[in-house]
Every structure is written in structure tokens, then in C-alpha cells.
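1. whatever this is, show me its structure:
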Amino acid sequence: MDAHIYLRASLKDQDANRAKVALEAFATEKGLTIAGVYAENISGTKLNRPELLTLLDTAKSGDVLLVESVDRLSRLSQADWDTLKATIKAKGLRLVIADLPTSHMLVQDTGITGQIMDVINNMLIELMATMARLDQDKRVERINQGIANKKLREPDWKPAGKSRNAAKWAKVQSLLLEHPTMNAEDIASLAKCGVATVYRIKRATAAKLQHSD
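-> Predicted coordinates:
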């Protein structure tokens, strides 16, 4: 049985591949053949994730979608989570969560035991997805409260903007120069960044060149 490993981290300075070795060992232990490893740095609140979409497009019915934990797969809104679940089900994939032991039986059991475990798993995964979403909401609420309190104490204070990732900019600029006809989506995939970042760097580079002229 083929397994497709999905790895995700939210921040650019976090290692999305942190759990790669452990999940590969897990797959080997369960007798699974690793068909692909998909890693990306992107928020779990976003449904449109390039690597996840590639996995869903590549995987075949009966394959395993293997993740470390539910929150690596989803911190989505209920509507987006429902969409993702429907896509996984429509593809006929078996969702196996490494830190959810009850899901491990889905690797082999296809009879009545497998059906019962599938029902139990769906309930547990739904609960864990809800907890991940609530945790994300609480985190955002705390950040917003902190900003509001800071502004009350210092009315003239403004949040600092995100600093530029020099290495990322250099990578995208290099790809733009090497592949002038390549579309932004492909460059974003190669540079492991968002499409919006590619367009922003493209505009900044073009403006800089015009100014130098």
C-alpha cells in the first residue's frame, strides 16, 4: 500500500521536515511504501496549499495520507475543513494520524473492524480538528488583545512590518532571471513561498530596474 507523507510548519523559520524521519520510520514499520513526501511552510488555516493540493491530485484511491497530527493537516475553518474532508473521501484515501493510534488500524483492516474503526476515527479526528481550530482562534485573540493593550498604553505605537527574508528574495530573483517565461505559481513552488511573494518581488525588482535607468 502506498503512503503519501504530508509535513507542514507555519513559520518560514520553522522546519517543515522536522517529523520526516519519524513518519518514514512509521510507514516502514507498517509495511507501507512511501510514494511521496510533501512539505511546506504555510499556515494551517489556509485551504489552498500547493504541496497538499499536489498530494491530493497525485494520490490514488486506497492510498494512505499520513500526517504527524491533525493540526499539521488542519487549523481550518469548519467550512474549509468540511471541503478538505470531502476531497480526501472522494479520492478514497485513508487518513492515518501518527499520534492517533486508533487510525493505525486503517492501514490494514478493511472488514467490519476497519469499518468500526473508521467511524471512531472520524469522530476523534473531528474532535481534534475542532480543538486545533479553537487553539488557533485563541492564539489570534491573544495577539489582538496584546496589540490593543499596547496601543492603549502607547497611542502612537504601530506594529512593525515583517522583515524581508533576504535569502528568499534572492532565490526568487534568481529564478525570475533564469526562467523569465516561467509562471509565478511554478516559481513560488520552487522557491517554497507564496505566489503573492513572487509578484511582490517581481514588482520591486522591475521598479528598481526602472529607477536605475
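2. CA only for contacts and neighbour counts going forward, please
-> Will do.
3. from Ile187, how far out is Leu95?
-> For Leu95, the distance to Ile187 (CA to CA, to the nearest Å) stands at 30 Å.
4. what's the burial count for the nearest residue to Ile34 once chain neighbours are set aside?
-> Once flanking residues are discounted, Ile34 sits nearest to Ala3: 4.9 Å by CA to CA, 6 or more residues apart in numbering. Residues contacting Ala3 under the criterion other CA atoms under 10 Å number 27.
5. quick one: contacts for Ala3?
-> If you count contacts by CA atoms under 8 Å, 6 or more residues apart in numbering, Ala3 has them with Ala27, Leu32, Thr33, Ile34, Ala35, Gly36, Asp63, Val64, Leu65, Leu66.
6. next one: Leu11 from Ile34, what distance?
-> Look at Leu11 and Ile34: by CA to CA, they are 26 Å apart.
7. tell me which of the two has more neighbours.
-> Ile34 (17 against 12).
8. looking at it, that one is touching Glu24, isn't it?
-> Yes - the pair Ile34 / Glu24 is scored as a contact, 7.4 Å apart, by CA atoms under 8 Å.
9. would you do the same for the sequence below? I want to compare the two.
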Amino acid sequence: MYIFGYLRASTNDQNAKRAQDTLKNFVHDKGCRIAGWYIENESGASLQRPELLRLLEDAAIGDAIIIEQIDRLSRLDEQSWFKLKEMLYKKELKVISLDLPTSHIAFAPQITDEFTSSMIKAINNMMMDMLAAISRKDYQDRRRRQAEGIKKALEEGKYLGRRADLDLHEKIYQLRVINKLSISDTAKLTNVSNRTVIRVAKKLASDRSIE
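-> I've put the predicted structure just below:
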């Protein structure tokens, strides 16, 4: 069984690699290692995620996927979640999630008793469904609150759109452009993705060369 790490963040301003060391240490403590990483900045509410689909394509029968939380794998609606589960089932892929203790049974010796094995799988699948539903509701609630907040601000004439984090952008500029740190080191120090470092540093360097 190969174990593949899947890491996801919703936006380019978020660091998708944040939990990488946590997953690596967890697997190492179980006496195993992670064979490969699939990392992306995509919404969990969509099944059209290039790295997730690539993982599903690369994995062989009986392999495992490890994630930090179920919401990293899914904030999908019911139909899309069912489709993803079918894709996992087709290759008999195990999903190991740090927030789902019943999924950690994948590291245990194979259970030979058919009834016990079936019961554990049923409980684990039920818990996965529950956590996926909670993740979806959390996503919908946040979207609703955001829309309500924007609507209220518009009515009061206060909505100015999303403002960039100027302090964060300045820190990225200072580290990357002025102090010549590498892209990866700057990303780690500011807790953003490599793509965000490149975008912000390039924009501010360009803007300030014109001034």
C-alpha cells in the first residue's frame, strides 16, 4: 500500500503546504512514509481539482490518501460527494484523515474477521459522510454570511470590495525583493503560497520602479 498526501487550500493567498509536516510526522510515527504529494489551491466545493484528479489517476488498487481534515478533501454537494466516493471505491482507496480516528485503522494489521472488518468500514464510511456534510454546511454558511455582510455594506454605502493585506504584501516585498530571500523561504515566513509570493513581489517591484 502506497500512501499519498493531499493538501489543499481554497485561495492562492493561503499556504496549501501548511499541514505537510504534520501529515509527514503522523505517518512516520505509524512506521510508514508518504510516497508522494499532491498540493493545490482550489475550492473544496468543486470536484474539478487537477491535483486531486491526478492523484486518483496515479493511485493503484488498495493505496491510501492521507489528509488533515475531511474538509480538505470535500466541501462538495451531495451529488459530487457521491461521485467522488465512487471514484475512491473503484480503486479501493483508503482515506486516512487526522480528524477521523476510525480511518486510522488503515495502519493496523489486516482484520481477518469478515464481520468485524465490515462493521469498521461501515462506521468509518458513516463518519466520513457526516464530516463531509458538516464541511459542506460550513461552506454554505460562510458564503451566506459573506453575502449578507456585503449586502448590508452596500445598503449603507460602506462596501469597498476586498482590500489587499497591505502589511502582508509589504512583508513579502521586503523579504523577497529587498532581502533577496528565496521564493519558498518567503512563502514559509509569510504563510502564503509560492504563487502569491511571485505575484506580489513582481507587482510591487514593478509599481515601485515606476514611482
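10. circling back: preserved in structure 2, out of the contacts of Ala3 of structure 1?
-> Using both residues aligned by TM-score structural alignment, their matches' CA atoms under 8 Å as the contact test, the members of the contacts of Ala3 of structure 1 still in contact in structure 2 are Thr33, Ile34, Ala35, Gly36, Asp63, Val64, Leu65, Leu66.
11. out of those, which are buried?
-> By neighbour count, with 16 or more other CA atoms under 10 Å, those hold Ile34, Asp63, Val64, Leu65, Leu66 as buried.
12. for structure 1, which segments are assigned as strands?
-> Counting by DSSP state E, structure 1 has these strands, from start to end: 2-9, 33-41, 64-67, 94-97.
13. need these in a markdown table (columns: distance to Arg142 of structure 1).
-> Listed next are those as a markdown table, based on distance: least, CA to CA, whole Å:
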| stretch | distance to Arg142 of structure 1 |
| --- | --- |
| strand 2-9 | 20 |
| strand 33-41 | 23 |
| strand 64-67 | 28 |
| strand 94-97 | 29 |
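14. distance of the aligned residue in structure 2 for Asn17 of structure 1 relative to Lys121 of structure 2?
-> Matched by TM-score structural alignment, Asn17 of structure 1 corresponds to Lys17 in structure 2. Distance of Lys17 of structure 2 to Lys121 of structure 2, given as CA to CA: 29 Å.
15. compare these two (neighbour count), which wins?
-> Taking neighbours as other CA under 10 Å, Lys17 of structure 2 and Lys121 compare with Lys17 leading, 23 against 15.
16. the match of Asn17 of structure 1 contacts Ile39, correct?
-> Yes - between Lys17 of structure 2 and Ile39 a contact is recorded at 7.1 Å, counting by CA under 8 Å.
17. what's the end-to-end length of stretch 147-159 of structure 1?
-> For stretch 147-159 of structure 1, the first-to-last residue distance is 8 Å (CA to CA).
18. the helices in structure 2, which residues?
-> Assigned by DSSP state H, the helices in structure 2 fall at 20-29, 50-58, 70-73, 78-90, 114-155, 166-173, 183-190, 194-210.
19. mind listing what's buried in the second one?
-> Judged by neighbour count using 16+ other CA under 10 Å, the buried positions of helix 50-58 of structure 2 are Glu51, Leu52, Leu55, Leu56.
20. for that helix, give me the average deviation versus structure 1.
-> Once fitted to structure 1, helix 50-58 of structure 2 is off its aligned match by 0.6 Å on average (mean CA distance after the TM-score superposition for structure 1).
21. got the angle between that helix and strand 34-41?
-> Interaxial angle of helix 50-58 of structure 2 relative to strand 34-41 (axes from the mean of the first three to the mean of the last three CA atoms, to 10 degrees): 150 degrees.
22. before we move on, what about the last one?
-> When the same axes, to 10 degrees is applied, the directions of helix 194-210 of structure 2 and strand 34-41 differ by 40 degrees.
23. run the chain-centre distance for helix 194-210 of structure 2.
-> 25 Å (CA atoms, centre = their mean, to the nearest Å).
24. what does that helix rub up against?
-> When contacts are defined by CA under 8 Å, 6+ apart, helix 194-210 of structure 2 is touched by residues Asn12, Asp13, His169, Ile172, Tyr173, Arg176, Val177, Ile183, Ser184, Thr186, Ala187.
25. between that helix and helix 183-190, how big is the angle?
-> Helix 194-210 of structure 2 runs at 100 degrees relative to helix 183-190, counting by the same axes, to 10 degrees.
26. what angle separates helix 194-210 of structure 2 from helix 166-173?
-> Going by the same axes, to 10 degrees, helix 194-210 of structure 2 makes 90 degrees with helix 166-173.
27. now do the buried residues in helix 194-210 of structure 2.
-> Of all the residues in helix 194-210 of structure 2, those buried under the rule 16+ other CA under 10 Å are Asn194, Arg195, Thr196, Val197, Ile198, Val200, Ala201.
28. and if you look at the fourth one?
-> With burial defined by 16+ other CA under 10 Å, the residues of helix 78-90 of structure 2 counted as buried are Ser80, Trp81, Leu84, Leu88.
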